[in-house]
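Enquirer: need the 3D shape of this:
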Amino acid sequence: MNEILKKAKEIHGQIVEDRRALHQIPELGMYLPETAAYIKDRLDEMEIQWKTIGGQLPEKMTRDFMEAGFPKMEKAEGIVAQIGSGSPCILLRADMDALPIKEKNNLKFCSGSEWGHMCGHDSHAAMLLGAARILKDMEGELKGTVKLLFQPGEETGAGARLMVENGLLKEKKPDAAFAMHVQPIENSGDAGYVMGVCSASLDTFILKITGKGGHSSQPQLCVDPLMIMNQVYQAVNLLLTRETDPAAMATLTCGVAQGGTAVNIIPDTAELHIGIRTLDVEASEHLRKRVPEIIDFYVKAWRGDYELTTFHTPCTYTDEKLCRELVPYIQEIAGTDKLKQIPPMTGTEDFGYITQEVPGMFLFLGAGKPGNAPLHNAHMVLDEEVFSEGAAIYANVAVSWLRGNK
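Expert: You can find the predicted model right below:
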């Protein structure tokens, strides 16, 4: 058995304990005080140096996230730890925020909160804490530096961006980065990766239209925001059929379309939320430009006013050379027959903000079986037996890559 995997299995109980503790304190967004306090305490116990990273959010960003349905967030705080010294340097990242989903399981460690870790981020943080323990015990053998990032705000699509903007890559810039995500609907221990574009970009447009309300018998005296909303809805959907390459994976969903109170009243306002995902960077850039143009044209054509809030999360791009380097190190833990290349994920992952700056690899780790409840579901559960394997993958990737690139 691989020595690092052996070490991980020896501390399996602690990894599970960490995951269950984090599972019971789910927090949303950029500032996760209870979660961060737990991780800091565990790092202190292991005598691993750490510091916080982040800072105050601009007022507009706070307002924009509230428009998108997040709680009021005035600051962002992640945790960066360091083990080893010198060059080269590899970054291991785990996200740690939860979702606004109340868990519907009978697990003895459910939180009871209206929020829940139904995306597995608690397991990512616990596995990285397990890897930290292994790496600290092996610190004298490391041929460089390992940076550990416990990241908030992944579900906002901007947590990694704020970490980068606040200096994650400036002090001791990593030469490579690695992250992973558990998959409850894949067999435990199976692992998959993508070379190239790994996850879809996500562009969100929150449109608030202001018209002039009145009686439905006198439409000439009104500016109907519902009619404007309908025009915009149809126009943006046509973008994908007439201005997007059919070969590009691109989807558009208007998940919110609302306004009005009665059949005989033209309301003052209406609201439309548009989300676009694509695996094609060129398509993303084009649509990001065209949607606001179409909104502006149609709203003004019908004499309305509007406010538009936008969010962008890029595709995560995984570096082919780095993937080829790391595959053997992952296979040493998972097994040669368990690691496969898979199609890109049509979901979104903000690790892309890091892979824009540093060669990176993203791994999907099976932690369940087909037929299980998927991610972002109130009944989602994970197989805890795979957590020591995940910790070993984190650690083995770091140790082996440093050795190979000294």
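
Enquirer: could you use CA atoms for every contact and neighbour count after this?
Expert: OK.

Enquirer: can you show me the strands along the stretch 101-250 of the chain?
Expert: 145-151, 176-187, 191-193, 196-199, 201-210, 214-215, 250-258 (DSSP state E, counting those that start in this stretch).

Enquirer: which strands or helices does the shortest one pack on?
Expert: What that stands for is strand 214-215. strand 265-266 (3 or more Cα pairs under 8 Å, 6 or more residues apart in numbering; DSSP states H and E).

Enquirer: the inter-axis angle of whatever helix or strand comes next after the strand it packs on versus strand 250-258?
Expert: The first helix or strand that comes after strand 265-266 along the chain, using DSSP states H and E, is strand 269-278. Angle, strand 269-278 to strand 250-258, by axes from the mean of the first three to the mean of the last three Cα atoms, to 10 degrees: 160 degrees.

Enquirer: let's compare: structure for the following, please.
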Amino acid sequence: MPSISELISTHRPDLASYEELYKWFHANPELSFQEQITAAAIVQHLETFKVYEICAPIGGHGVAAVLKNGPGKTLLLRADIDALPVTERTGLSYASTKKTKDLEGVEKGVMHACGHDMHITALLGAAETLANAQDAWSGTLILVFQPAEERAGGAQAMVDDGLYDKVPVPDVVVGAHVMPERAGVIGTKRGLIASSADSFQLKITGRQAHASTPHRGIDPIVQAASTVTRLQTIVAREVDPLDFAVVTVSAFHAGDAENIIPEEAHLKLNIRTAHPETREHVLKSVRVIIDAEAAASSNPHTPELTQTTRFPFLFNDDDVTCVLERSFSEYFQPGKNSYQPDIARLQGSEDFGILATAVGKPSCFFLYGGVDPEVYDRAEREGKMKELPGNHSPFFAPVVQPTLRCGVDGYVVAGLTFLGK
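Expert: Below you'll find the predicted structure:
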């Protein structure tokens, strides 16, 4: 039987057309829960293979495709498809110029600032490769193109909409994410691979007054400013330095006129942790500080803290990851610039794991790099690694190759690992 390397070399299509497809997805991003055109393009491409049973839409604009190829295990490969409310500043010839209204009705620039366009294209390339290589594997392959990952809602929406009534329940679930690592790097990690994330909107109501008579009002800006400062002490003074937690205030809106103390201040918070007990402690401390600052401001109005998104912890199953470690080591070869069996954890969060935990199945999430090797190496030599654009930056744009090939091959190696004859 041919090796995985030989199978991929023989059956992987010419990726030139996929490079152009990637650029199209990059130039035509859509926000979470609005991915109608993206989903239609995915379906149209899958239909050209003539071997996949396509189920769409699921959970909004989700797409699933099934290829039954004899007896064996059932494997689910997942890519997410939504973009972000970010105005692109990469200067690329295929940069997004799209604008749309977000869920709050505010017009925003839209960009694939997290690399989901690369995820879509890589999984489509893997879909064609595995369709071409049907003689080499046996079992059932499921492809899931998931919407609304950025809003922590897409995976659950697909499950709630009967994903596993429409497609078989998988034995193993595998996903992937492009990162600001050197292109050509690909990696796995046992255990925790992505932190939890809890996002909130905070409304602080005070009492409006003229700027010349602050004693007649209750200043929500001063209260909010004290709250922001005090929240930073949670990680600095309440979390073990050997642990991990981040408390971020990412938006602060209050007031209109320079001579008016406003009635309200509106903030947005994001909290990330690596352990359930730390999550519980940090969230409790956030609430305590918010209420205590209201009391310190003699404000009778209780601040309103409303949760907007909630990402679960994401753990890679040891057994599944161990199997992939062997295959990835053989195909990509271990090394600083290739396969890393203990790659740095994803610093963001993911709802991917819900596709597995919803049916009690194991999963693994692998990561791969997207930074031009020359750019990455120069930044490393000059001590400027912090200047490399990361996910969610308006400058984030993976170099097309070798990123795309690495993403395609990662999915295909996983497919042949669990379904190969």
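
Enquirer: hey, which of the strands of the stretch 101-250 of the first structure is tucked in deepest?
Expert: Highest mean neighbour count among the strands of the stretch 101-250 of the first structure (mean count of other Cα atoms under 10 Å): strand 145-151, with a mean of 25.

Enquirer: what span of the second structure is that one aligned with?
Expert: Taking TM-score structural alignment as the measure, the second structure aligns residues 140-146 with strand 145-151 of the first structure.

Enquirer: can you pull the buried residues of stretch 316-325 of the second structure?
Expert: 316-317, 320-322, 324-325 (16 or more other Cα atoms under 10 Å).

Enquirer: whereabouts in the first structure does that stretch align?
Expert: Stretch 316-325 of the second structure covers residues 318-327 of the first structure once aligned (TM-score structural alignment).

Enquirer: ok, back up a step: superposed on the first structure, what's the mean shift for the match of strand 145-151 of the first structure?
Expert: Taken over the aligned residues, the distance from stretch 140-146 of the second structure to the first structure averages 0.9 Å (mean Cα distance after the TM-score superposition for the first structure).

Enquirer: what residues does that stretch touch?
Expert: 39, 61-81, 120, 123, 127, 154-155, 158, 167, 170, 415, 419 (Cα atoms under 8 Å, 6 or more residues apart in numbering).

Enquirer: check stretch 288-305 of the second structure too.
Expert: Outside stretch 288-305 of the second structure, the residues touching it (Cα under 8 Å, 6+ apart) are 200-206, 218, 223, 226-227, 230-231.

Enquirer: pull out the buried residues from that stretch.
Expert: 289-291, 293-294, 297, 299, 303, 305.

Enquirer: just to revisit the earlier point, possible to save the contacts of stretch 288-305 of the second structure as CSV with distance to K284 of the second structure?
Expert: Converted to CSV, the contacts of stretch 288-305 of the second structure look like this (distance: Cα to Cα, whole Å):
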residue, distance to K284 of the second structure
F200, 13
Q201, 16
L202, 15
K203, 17
I204, 18
T205, 21
G206, 23
I218, 25
Q223, 19
S226, 18
T227, 14
R230, 14
L231, 11
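
Enquirer: which one of those residues is nearest to E20 of the second structure?
Expert: Comparing the contacts of stretch 288-305 of the second structure against E20 of the second structure with Cα to Cα places F200 closest, at 38.3 Å.

Enquirer: which ones are touching the spatially closest residue to E350 of the second structure that is not a sequence neighbour?
Expert: Distance criterion Cα to Cα, 6 or more residues apart in numbering; nearest residue to E350 of the second structure, sequence neighbours excluded, is F311 at 6.2 Å. When contacts are counted by Cα under 8 Å, 6+ apart, F311 of the second structure touches 152, 196-198, 349-351.

Enquirer: among the buried residues of stretch 316-325 of the second structure, which are in strands?
Expert: N316 (DSSP state E).

Enquirer: of the buried residues of stretch 316-325 of the second structure, which is the nearest to I4 of the second structure?
Expert: Looking across these and measuring by Cα to Cα, the closest to I4 of the second structure is L324, at 12.4 Å.

Enquirer: excluding its backbone neighbours, what's nearest that closest one?
Expert: That would be A414: by Cα to Cα, 6+ apart, it lies 6.7 Å from L324 of the second structure.

Enquirer: and that neighbour, what's its match in the first structure?
Expert: In the first structure, A414 of the second structure lands on V397 (TM-score structural alignment).

Enquirer: in the helix or strand harbouring its match, what's buried?
Expert: Assigned by DSSP H and E, V397 of the first structure belongs to helix 387-405. Under the neighbour-count criterion of 16+ other Cα under 10 Å, helix 387-405 of the first structure has 387-402 buried.
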